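Asker: pasting the structure only:
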């Protein structure tokens, strides 16, 4: 029985996974360095603290910043390696089994859900916008969309034909979906925190 997904390499997704993984990993690394600085000196001046609104101290020192019992950036340091490895492997010609793609998609779904929760906590509870956190949000959202649409349109994730066609059509609209998602977050932040008022 032939594989339901095409044999061609998803070049766009492949390149994006490497880029997003590298950017996400660097953001996690920067946040980890800032967390170390706070452990050494609780009164340290952090490079990502620009104002009462735009800062990472409140996020790092909150319980939301260590929701699993250790600093969240550690999740990023380990988790963002996966997209880089997958992307580089695909560039090298590797082909992954269906179960691998499903696990990878599940991992990205967890990351997406976690980021949505962190966004809500940051805006509605902590009242801050953490710069490096926002970088993580910015790459997690489109990466999840890209991976989900890939497994749907190729049949790696079983779905009705109509869903596969819709996923294929939406793939070309991925930049628009991403910008719309960013805009939604920006509008919510503006309504809740009045971000523009702090800039002028």
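Answerer: Happy to help now that I have it. Treat the numbers as computed from the prediction; the structure is a model and nothing was measured. Residues are numbered from 1 along each chain as shown.

Asker: okay, CA-based contacts and neighbour counts for the rest of this
Answerer: Fine.

Asker: list the buried ones in stretch 172-185?
Answerer: 174, 177, 178, 182, 185 (16 or more other Cα atoms under 10 Å).

Asker: give the contact list for the second one.
Answerer: Read that as residue 177. Residues in contact with residue 177 (Cα atoms under 8 Å, 6 or more residues apart in numbering) are residue 142.

Asker: helix or strand: which one has it?
Answerer: helix 174-193 (DSSP states H and E).

Asker: ok now that helix, how far from the chain's centre?
Answerer: Centre-to-centre, helix 174-193 and its host chain are 14 Å apart (Cα atoms, centre = their mean, to the nearest Å).

Asker: what is the subsequent helix or strand relative to it?
Answerer: That would be, after helix 174-193 and using DSSP H and E, helix 195-199.

Asker: and for that next one, what's in contact with it?
Answerer: Helix 195-199 has contacts (Cα under 8 Å, 6+ apart) with 53, 189, 190.

Asker: kindly indicate which of those lies nearest residue 85.
Answerer: Distance ranking of the contacts of helix 195-199 against residue 85, using Cα to Cα, places residue 189 first at 33.6 Å.

Asker: mind listing what the residue nearest to the closest one when sequence neighbours are not counted touches?
Answerer: Closest residue in space to residue 189, ignoring its immediate chain neighbours: residue 123 at 6.1 Å, by Cα to Cα, 6 or more residues apart in numbering. By Cα under 8 Å, 6+ apart, the residues touching residue 123 are 129, 189, 192, 193.

Asker: show me which of those are buried.
Answerer: 129, 189, 193.

Asker: A further structure is provided below for comparison with the first:
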């Protein structure tokens, strides 16, 4: 970043590829610094230096996005992918931290354990928390970084091939199926509501809907003009559809766990 800053001040013409590299790096840096501030608040050791670092990374990210070439009509999708991936990555990192903490200090409860109902310790220690033989949050750490990169490149106006969008959509479908299974396990088998897991739910559901309806309205599924029109209409209703999904999840949790009384 220092080298690029000096080059910029010296009047060098940086090609878009440089901004494609620096922008996601700055976004990741901002997420990491926000995480550091969170830990600092938890330990009552916030310093102005932490705050300045966050502001610097956010400024670099904003400047980088501004310098990227903008074409196409996917700006809203790109912005959401950056925001969702940042929050999802933050949640995954917190879960990884708590998982590691149980190895280092087995007698200390994870920081996300608020009550018997609202906790992530039971989720992390259960077989459902390591479906593929390693902690599930590691999937989120890698997966959300990929989504972040796609979001930044969408904001840059890059044109992807049809196969890429279909593959990306299938990836989001896999994420949706996985979290639906985890929601079922959490509510009906473990009897808990993991705060960081719920953050991932909130990020995955709208992301899948946006990507799917965006692909539909762009004709990437080979649909007719009517199908594209339906996709365009549904694309604008993603916030409402997502809200309805969250209401359904809450009602299931309320019926099964009596959340309002126990929280």
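Answerer: Arrived safely. Everything numeric here is computed off the predicted structure, so don't read it as measured data.

Asker: once they're superposed, tell me the TM-score.
Answerer: Aligned and superposed, the two chains score 0.94 in TM-score terms (TM-score structural alignment, normalised by the length of the first structure); 193 aligned residues with a Cα RMSD of 1.0 Å.

Asker: whereabouts in the second structure does the helix holding residue 177 of the first structure align?
Answerer: Counting by TM-score structural alignment, helix 174-193 of the first structure falls onto residues 238-257 of the second structure.

Asker: give me the mean deviation of the matching stretch from the first structure.
Answerer: Compared with the first structure after the fit, stretch 238-257 of the second structure shows a mean deviation of 0.4 Å (mean Cα distance after the TM-score superposition for the first structure).

Asker: what comes up buried for stretch 132-140 of the second structure?
Answerer: 135, 136, 137, 140.

Asker: what range in the first structure matches that stretch?
Answerer: Going by TM-score structural alignment, stretch 132-140 of the second structure sits over residues 68-76 in the first structure.

Asker: ends of the matching stretch, how far apart?
Answerer: End-to-end distance of stretch 68-76 of the first structure (Cα to Cα, to the nearest Å): 13 Å.

Asker: tell me the spacing between the residue nearest the centre of the first structure and residue 37 of the first structure.
Answerer: The structure's the first structure has its C-alpha centroid closest to residue 140; by Cα atoms, centre = their mean the separation is 1.5 Å. Counting by Cα to Cα, the gap from residue 140 of the first structure to residue 37 of the first structure is 26 Å.

Asker: equivalent analysis for residue 54 of the first structure, please.
Answerer: According to Cα to Cα, residue 54 of the first structure and residue 37 of the first structure sit 18 Å apart.

Asker: which stretch of helix or strand covers the closest residue to residue 115 of the first structure other than its chain neighbours?
Answerer: The shortest distance from residue 115 of the first structure to any non-neighbouring residue, by Cα to Cα, 6+ apart, is to residue 137 (6.2 Å). Residue 137 of the first structure belongs to helix 131-153 when assigned by DSSP H and E.

Asker: mean shift between that helix and the second structure?
Answerer: Superposed on the second structure, helix 131-153 of the first structure shows a mean distance of 0.4 Å to its aligned residues (mean Cα distance after the TM-score superposition for the first structure).

Asker: related to what we said a few turns ago, residue in the second structure paired with the residue nearest to residue 189 of the first structure?
Answerer: Here residue 123 of the first structure is matched to residue 187 in the second structure, going by TM-score structural alignment.

Asker: so residue 139 of the first structure touches residue 24, yeah?
Answerer: Yes: contact criterion Cα atoms under 8 Å: residue 139 of the first structure and residue 24 qualify, at 6.5 Å.

Asker: looking at these two now, which is surrounded by more residues?
Answerer: Relative neighbour count places residue 24 above the other of residue 139 of the first structure and residue 24, with 28 against 20, counting by other Cα atoms under 10 Å.

Asker: now for the aligned partner of residue 138 of the first structure in the second structure: which residues touch it?
Answerer: Mapped onto the second structure by TM-score structural alignment, residue 138 of the first structure lines up with residue 202. Neighbouring residues of residue 202 of the second structure by Cα under 8 Å, 6+ apart: residue 246.

Asker: before we move on, what about residue 203 of the second structure?
Answerer: So residue 203 of the second structure contacts 84, 85, 87, 88 (Cα under 8 Å, 6+ apart).
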